[in-house]
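K.L.:
Task: produce atomic coordinates for the following.
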Amino acid sequence: MSQAEQRLPESTATLAALAGHYRTVRLDTETLCRPLALEDYGVQGMADVSPPKWHLAHTAWFFERFVLRPYAHAYRVFHARYDELFNSYYQTVGACWPRERRGVLSRPTVGEVMDYRAQVDAAMAALLDAVPGSAREEVAARTLLGIHHEQQHQELLLADIQYNFALNPLRPAYREAPARSGDKAPAWRWQDYAGGLRDIGHAGAGFAYDNEMPRHAVYLRGYRLASRLVTGGEYLEFMRDDGYRRHGLWLADGWAKVRREGWTAPLYWEWREGAWWRMGLGGLEPLDLEEPVCHISFYEADAYARWRGCRLPTEAEWEAAAAGLEIAGQFREAGCYRPAVAVAAPVEGPAQMFGAAWEWTQSVYAPYPGFRPLAGSLGEYNGQFMCNQMVLRGGSCATPRAHIRASYRNFFYPGDRWPFTGIRLAGDAP
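P.N.:
Next comes the predicted model:
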């Protein structure tokens, strides 16, 4: 994301629209927390998961630290120690409370965190209503970045709640699960794509992160993508064929992870009463074999693809196939929080490219040619993580619809399973 890419027209109407967008997204975060009991707000099931209370406070801290403190000169910080407690990883602005110890913070209380959010929201409303002329462009850019940052945390919030609840032997439900469609996934087929030079990456109007730029040309050999995501039933075939016990299917690091962690099935799958069940945000339910398999690590996705005699797509292949497709799917707004069963793939492209499960690619998360991070502290947002992680594409059933685009690059470590991640097969052109 360059500053130029985020420039907004310096008009009152545009700033008013941005202020409205800000209010909507902030309210969305708090609405997502309404099904929680007070005791749920402080739970941290593992180091990679953050308590809901921390998400609420950190997203407020982002606006306080990067928008209000530099540009709202009459603003007074809510609490001096929050700068350490709710800083995630920005080393250039000071100390960070250890990530793995976020769950020990019984204070501030949930009520105090909500008061913090209210103060930040009031100050942001006042700033956006009367931004000094010389700061309008930068305030708008930083506010827009903060809005998208909060939308990222909305999906993380749901993923973290699901992980925390799955550890509880009572198997609580975050909210009642919607009824299943009863649909059957269509047989998958290959969709072929010609090789040649293709442009990928963000360019033009609209928000994008800096890691999506600059737009550049890549050469692709002819390739093919599966017409839909891999289903739970298809993944079960891999399991029944001893997929978790055949070391030849696995990358060395993945095989070590399987043995160390004792993996025998995707995260949240449980064998009970002679059948497979799945723990989701709707509680423990019988596994729907027609839905896309979800909460899969890169190692598992890669091993499954090898077992099928296929591979995972590169991120360039995925983006070239997604370019021009309608961004349609079952996003967070649907309130389902599990990938929907595929419908027949459209003629113009594969099904489930957006809003089902984040699709692992075989591409390492690295800078594009000519990448330049933002100047200053905000340059730590993406660039510092470009090592040892893999790229995912497409968004999920927990991603806000307004947050996704074809050029969006998500990234996780290859062993991560708690995000909403799935599998699309790829292969070389025949």
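K.L.:
Please count neighbours and contacts with C-alpha atoms only from this point.
P.N.:
OK.
K.L.:
And the strands in the chain?
P.N.:
Assigned by DSSP state E, the strands in the chain fall at 190-193, 196-200, 216-220, 223-226, 269-272, 275-280, 283-286, 358-364, 390-393, 410-412, 421-422, 426-428.
K.L.:
With distance to residue 373 and mean neighbour count as added columns, please give the ones you listed in TSV.
P.N.:
Formatted as TSV, these follow (distance: least, Cα to Cα, whole Å; neighbours: other Cα atoms under 10 Å):
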stretch	distance to residue 373	mean neighbour count
strand 190-193	32	18
strand 196-200	18	15
strand 216-220	16	14
strand 223-226	32	23
strand 269-272	40	14
strand 275-280	37	18
strand 283-286	41	16
strand 358-364	18	24
strand 390-393	18	24
strand 410-412	16	20
strand 421-422	27	28
strand 426-428	31	19
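K.L.:
To compare against the first, here's the next sequence to fold:
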Amino acid sequence: MLSSSYRDIRKYTEDLCRPLQTEDYVVQPIVDVSPPKWHLGHTTWFFETFILKDHLDGYQVFNENFNYVFNSYYESVGARVIRTNRGNLSRPTVQEVYQYRQYVDLAMEEIFKDADLAGEICDLLLIGLNHEQQHQELLLTDIKYILGHNPLFPPYEAQIPLKKPEPKGDQAGVLTISEGLYEIGYKGKEFCFDNELNNHFVFLKDFSISRGLISNGEYLEFINAGGYSNFKFWHSEGWEWAKNQYNPAPLYWHKIDGEWFNYTLTGLKPLDLEETLCHINFYEAHAFAEWRGKRLPTEFEWEVAADQLQWGERWEWTESAYLPYPGYKKADGAIGEYNGKFMVNQMVLRGASVATPKNHSRKTYRNFFHPDLKWQFTGIRLAE
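P.N.:
I've put the predicted structure just below:
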């Protein structure tokens, strides 16, 4: 039932924050990382703005200023605090944000008393729940960035185990896919995001794709071979990025007294060469593939091969720009701003990560980020 899903998802968001100290809730080290307090407020604002205000008679907003504070990018809903200033919000306090969540949750219980929820409300609830789950993954990656850039490298110490995909056969070697027409996109009856629609056919030539993801040890070979100092492996824009890196390595790698260390959610550890590579951007993924004489798969190749691969440990960079599928149409109103407005200057990632909620791990799911970003749990799978 939607009511029990609502309660479980809302509780899990707060469970993710439970290990934090009050000071941790407010930090915003870079523009892409939002303070945990803002995530708690924004996901609550979503339910208040799109469900309670329009569908619960007599509802009074918790605080008139919160629409300005917790609106993310919805132009049609009004003005908002610019993203770079989210870390300047010492007020509202953490305590007030939790009070806001409780206030909205109680009001949502009134919505759930209607045994026959209208179709529009059900649709909005599904979007809201999936939206909060997306923010749970963002919350975890943002917490890691906040703690991982604290000079003391404090551990996260949560009692929430990161999931790993079930073993699925031998991960060595490559999988070969024959030339042909293949159907792409979501075609089930459960929830999906609009960017997974409409399902359509694409023609693919013969290709092969690695069964396994690149490890830390394999990427270290690229570093030791001078990969960051050889322009031949990089896109022009990527090369400009690489030349300006003070620490040319994956995010959270630190060379201390000649030895590599890696910050993890359990603290700073010696680099595990066997562990799957994590926290690299598209520029780095492309350069590594070039160095190996291979390439990244397109998102269509990845989806066609997915049923025969083990995936779900890292979001995997593809060679595909984030663009609409044939026949894509944005929804009316603010909900139409959810995906379509971002279909420019971003690259598609496929799969899922150890931080991804379970029902967001489907082979048609299209994640997307700018090519320079690396704070998500991202990795590399090669193709040729």
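K.L.:
rewinding a little: out of the strands of structure 1, which is closest to residue 234 of structure 1?
P.N.:
Residue 234 of structure 1 lies closest to strand 421-422 among the strands of structure 1, at 12.3 Å (Cα to Cα).
K.L.:
mean shift of that closest one relative to structure 2?
P.N.:
Once fitted to structure 2, strand 421-422 of structure 1 is off its aligned match by 0.4 Å on average (mean Cα distance after the TM-score superposition for structure 1).
K.L.:
Tell me the counterpart residues of that strand in structure 2, please.
P.N.:
Counting by TM-score structural alignment, strand 421-422 of structure 1 falls onto residues 378-379 of structure 2.
K.L.:
same deal with stretch 101-120 of structure 1?
P.N.:
With TM-score structural alignment applied, stretch 101-120 of structure 1 matches the range 85-104 in structure 2.
K.L.:
how far does that stretch sit from the chain's center?
P.N.:
The chain centre lies 23 Å from the centre of stretch 85-104 of structure 2; the measure is Cα atoms, centre = their mean, to the nearest Å.
K.L.:
In it, which residues are buried?
P.N.:
For stretch 85-104 of structure 2, the buried set under the neighbour-count rule, 16 or more other Cα atoms under 10 Å, comprises 86, 87, 94, 97, 98, 100, 101, 104.
K.L.:
Over to stretch 17-31 of structure 2?
P.N.:
For stretch 17-31 of structure 2, by 16+ other Cα under 10 Å, it's 17, 20, 24, 25, 26, 27, 28, 29.
K.L.:
Tell me which entries of those residues lie within helices.
P.N.:
residue 17 (DSSP state H).
K.L.:
give me every residue that touches the closest residue to residue 375 of structure 2 other than its chain neighbours.
P.N.:
Leaving out its chain neighbours, the residue that sits closest to residue 375 of structure 2 by Cα to Cα, 6 or more residues apart in numbering is residue 279, at 5.7 Å. Taking Cα atoms under 8 Å, 6 or more residues apart in numbering as the contact definition, residue 279 of structure 2 lies against 250, 251, 252, 374, 375, 376, 377, 378, 379.
K.L.:
One more pass at 7 Å, please.
P.N.:
By Cα atoms under 7 Å, 6 or more residues apart in numbering, the contact list for residue 279 of structure 2 reads 250, 251, 374, 375, 376, 377, 378, 379.
K.L.:
So the last one is in contact with residue 278, correct?
P.N.:
Read that as residue 379 of structure 2. Yes. Between residue 379 of structure 2 and residue 278 there is a contact at 5.1 Å, judged by Cα atoms under 7 Å.
K.L.:
And the helices in structure 2?
P.N.:
With DSSP H applied, structure 2 shows helices at 2-17, 36-47, 53-55, 66-70, 94-112, 119-148, 216-224, 236-243, 282-291, 299-305, listed in chain order.
K.L.:
one step back: contacts for the match of strand 421-422 of structure 1, please.
P.N.:
277, 278, 279, 280, 314, 315, 316, 317.
K.L.:
ends of stretch 61-76 of structure 2, how far apart?
P.N.:
Counting by Cα to Cα, to the nearest Å, you get 18 Å between the two ends of stretch 61-76 of structure 2.
K.L.:
From the rest of the structure, what touches it?
P.N.:
38, 41, 42, 45, 79, 80, 81, 100, 334, 337.
K.L.:
Quickly name whichever of the residues you listed is closest to residue 52 of structure 2.
P.N.:
Checking the contacts of stretch 61-76 of structure 2 against residue 52 of structure 2 with Cα to Cα, the nearest one is residue 45 at 9.7 Å.
K.L.:
Relative to residue 225 of structure 2, how far out is the closest one?
P.N.:
49 Å.
K.L.:
Have a look at those two and say which one is more surrounded.
P.N.:
residue 45 (25 against 12; other Cα atoms under 10 Å).
K.L.:
Provide a list of residues in contact with that one.
P.N.:
Counted by Cα under 7 Å, 6+ apart, residue 45 of structure 2 has contacts residue 70.
K.L.:
Map it across to structure 1 for me.
P.N.:
With TM-score structural alignment as the criterion, residue 45 of structure 2 pairs with residue 61.
K.L.:
Just give me the match in structure 2 for residue 164 of structure 1.
P.N.:
Match for residue 164 of structure 1 (TM-score structural alignment): residue 146.
K.L.:
Structure 1: matching residues for stretch 178-198 of structure 2?
P.N.:
Going by TM-score structural alignment: stretch 178-198 of structure 2 matches residues 194-214.
K.L.:
gap between the matching stretch and the chain center?
P.N.:
19 Å.
K.L.:
need the contact list for the nearest residue to residue 110 of structure 1 once chain neighbours are set aside.
P.N.:
Leaving aside its sequence neighbours, residue 110 of structure 1 sits nearest to residue 53 (Cα to Cα, 6+ apart; 6.4 Å). Neighbour list for residue 53 of structure 1: 41, 42, 110 [criterion: Cα under 7 Å, 6+ apart].
K.L.:
so which pair among the buried residues of stretch 85-104 of structure 2 is furthest apart in space?
P.N.:
87 and 104 (23.3 Å).
K.L.:
so where is stretch 29-37 of structure 1 in structure 2?
P.N.:
So stretch 29-37 of structure 1 sits over residues 13-21 in structure 2, by TM-score structural alignment.
K.L.:
Oops, could you answer that again for stretch 301-318 of structure 1 instead?
P.N.:
By TM-score structural alignment, stretch 301-318 of structure 1 lines up with residues 285-302 in structure 2.
K.L.:
contact partners of that stretch?
P.N.:
184, 222, 233-234, 318-320, 348, 350, 380-384.
K.L.:
at 6 Å what do you get?
P.N.:
233, 234, 318, 319, 320, 382, 383, 384 (Cα atoms under 6 Å, 6 or more residues apart in numbering).
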